[in-house]
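Trainee: 3D, please:
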Amino acid sequence: MGRVAVLGSLNVDVVTLVERHPVPGETVLGEAGGRFVGGKGGNQAAAAARAGTSHVQMLARVGSDEAGAAYVERLGALGIDPSSVSTSPTAPTGTALITVDEQGENSIIVIAGANGEPDPSLAREAGRLAPGDVLLCSLEVDLGTVAAAARAAHAAGARVVVNLAPYAALPPDVIELADPVVVNEAEMRALADSALVPQSLLVTFGAAGARWGMDGVDGIPVPAAEVGDTVGAGDAFCGALAAALAGGADRRAALETANAAGAAAVRWVGAQPDAAL
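Mentor: A predicted model of the protein is given here:
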């Protein structure tokens, strides 16, 4: 079984509960909703670990603060190798400030912090992967680091999976080497507008399932009473997909594994289960 290395963001989600969202210039009172781990990279690594991959390595960057130290400790507790998580001497750990009103509507401000800094060490770690290993990248981090890591992993013979989320333009050669590029419907439209054509494209359709080339899977019904929220479902899909591919699964089997993980993720509240920090 190959290794999974996840290059992506580590964020601390700070949640505030409000009766309603304020209008510009207005102050409203809120209630602390808690601090939770998040970030697409951390969510995907946790999903890969839940899928049973024997070795999941986190390639990320945090600040030299309490939040970063706590997140790194959590990664280790989940069985994820945090030894390649670097520390910024100046930028804080990434933070998402989230307000949730009584109707469940979210308003989110993301402060990239250390996630947004270039880090050549992460690309060097990706270059130490080997045939049979999988590098999974998402785009809440410095895009130059993503491109360098993808190229290094591909040159080493590893498989590169690029989750093009949140959508951003990557160099054409990075799009071409990815197997697959993973997008949702909105990201697929943005990719089409860019005129870039991936050699391998996997499109997710939420509850309707997913399609990878000629292979597709239908969505798995989840009763409304059992739905917590859909936050992190796409990340769970991608992490489980990478784990299945590292385990030698073919396209259809990997799709089925990822689809099941995405459906399971809507049954809890938050991006990761038991995610309080």
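
Trainee: from here on, contacts and neighbour counts on C-alpha atoms
Mentor: Noted.

Trainee: Report the buried residues of the helix or strand encompassing L97.
Mentor: Per DSSP states H and E, L97 falls inside strand 94-100. Within strand 94-100, the residues scored as buried using 16 or more other CA atoms under 10 Å are G94, T95, A96, I98, T99, V100.

Trainee: and this one, so I can compare the two:
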Amino acid sequence: MTHVVVLGSANMDLVVRVARAPRHGETVTGREFRTAPGGKGANQAIAAARCGATVSMIGAVGDDGFGTRLRSALEHSGVDTDLLRTVEGRSGTAHIVVDDDGGNAIVVIPGANGTVDHLVPGDEGLIATADVLLLQLEIPLAAVVAGARAARAHGVRTVLTPSPARPLPPELLGAVDLLVANESEALALTGRADPVDAAHDLLADVPEVVVTLGSAGSFHLRRDAEPLAVAAPRVTAVDTTGAGDTFVGALAVALAEGRPVQDALRWAAAAAALCVQREGASASMPYRSEIDTRFTS
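Mentor: Have a look, this model is predicted:
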């Protein structure tokens, strides 16, 4: 079975639903509030586990009630949390506004995630056992670089989601095998106005790039292959929170299983399409049987 290791964040999502998001200086009335486990690292871990991989999570939660819930949610989805450490203080939180069009705006408070600034004993050994390492940017960059270097040293494929977007140091890019960015991240990283141009720019730094385009699908570039565009299934979005992480988790599993790139992208798109039709982040992520059904329908 494919083994995925995730080095990243775990947050409690604090979600407000509104007809439309407030503009600067404006107050609007929401109609619903809920809490749900999230964080890009935990989301990708749960997505990969539900896709049928063996998944291990490296990161940190606080010694508060949110930390207990976050660990429980991961374990309930079959994620190994032996190296998810508990630290003194508050767990990370993400404050999310979801509008009636399914769009969202998010503010992240790192909390315990900010303590994950280096690898601790056991982390590199676990990374060495993986088929693929998933990385994001919701923990300190030093730990992301250390994780990528450890993966490269042990021949483990590394997939980076550059979110939240920030300048990426050469020592990180040099250890990344596949960069998966959404349109806004790709544009922010390159300064380009067109996502396809941005993807070509990113290919100068990493050997393989996927830019996701929401309902327009995704665009894939690899140095030794022709460009590839893959359409997304047509669905009505209820909540797009977690869709990108679902796509990355599913794509990582599909590629690690040896699927051709086009099939892997289509399978990941089917997973994301199922996700956006449900509310929540990790709670909305589909299981492998659901994806297979949607992929073949």
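
Trainee: Any idea what the TM-score is?
Mentor: In this superposition the chains share a TM-score of 0.85, using TM-score structural alignment, normalised by the length of structure 1; 270 aligned residues with a CA RMSD of 2.8 Å.

Trainee: quick one, whichever helix or strand comes after the strand holding L97 of structure 1 and strand 94-100 angle?
Mentor: Downstream of strand 94-100 of structure 1, the next assigned helix or strand under DSSP H and E is strand 106-111. Taking axes from the mean of the first three to the mean of the last three CA atoms, to 10 degrees, strand 106-111 of structure 1 and strand 94-100 form an angle of 160 degrees between their directions.

Trainee: tell me the average deviation of strand 106-111 of structure 1 from structure 2 after fitting.
Mentor: For strand 106-111 of structure 1, the mean deviation from structure 2 after alignment is 3.4 Å (mean CA distance after the TM-score superposition for structure 1).

Trainee: What is that strand packed up against?
Mentor: strand 94-100 (3 or more CA pairs under 8 Å, 6 or more residues apart in numbering; DSSP states H and E).

Trainee: ok, average deviation of the strand it packs on from structure 2?
Mentor: After superposition onto structure 2, strand 94-100 of structure 1 sits on average 2.7 Å from its aligned residues (mean CA distance after the TM-score superposition for structure 1).

Trainee: what's the spacing between that strand and its chain's center?
Mentor: A distance of 16 Å separates the centroid of the chain from that of strand 94-100 of structure 1, by CA atoms, centre = their mean, to the nearest Å.

Trainee: Contact partners for the equivalent of G114 of structure 2 over in structure 1?
Mentor: Using TM-score structural alignment, the partner of G114 of structure 2 in structure 1 is G116. Contacts for G116 of structure 1 (CA atoms under 8 Å, 6 or more residues apart in numbering) come out as E140, V141, D142.

Trainee: Now render those as CSV, adding neighbour count and distance to A265 of structure 1.
Mentor: Below are these laid out as CSV (neighbours: other CA atoms under 10 Å; distance: CA to CA, whole Å):
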residue, neighbour count, distance to A265 of structure 1
E140, 25, 20
V141, 28, 23
D142, 18, 27
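
Trainee: In helices, which of these appear?
Mentor: Among the contacts of G116 of structure 1, none falls in helices (DSSP state H).

Trainee: Without its sequence neighbours, what residue ends up closest to the residue minimising distance to the centre of structure 1?
Mentor: By CA atoms, centre = their mean, the mean C-alpha position of structure 1 lies nearest to K40, the distance being 2.7 Å. Spatially, and ignoring its direct neighbours in sequence, K40 of structure 1 is nearest to S9 (5.6 Å; CA to CA, 6 or more residues apart in numbering).

Trainee: what are the ranges of the helices in the stretch 101-250 of structure 2?
Mentor: Taking DSSP state H, counting those that start in this stretch, the helices of the stretch 101-250 of structure 2 run over residues 123-128, 141-153, 170-173, 183-190, 195-202, 243-256.

Trainee: what about the ones you listed, which gets the closest to P233 of structure 2?
Mentor: Among those, the nearest to P233 of structure 2 by CA to CA is helix 243-256 (12.7 Å).

Trainee: counterpart of the closest one in structure 1, which residues?
Mentor: Counting by TM-score structural alignment, helix 243-256 of structure 2 corresponds to 233-246 in structure 1.

Trainee: now stretch 3-10 of structure 2
Mentor: Here stretch 3-10 of structure 2 aligns to structure 1 at residues 3-10, judged by TM-score structural alignment.
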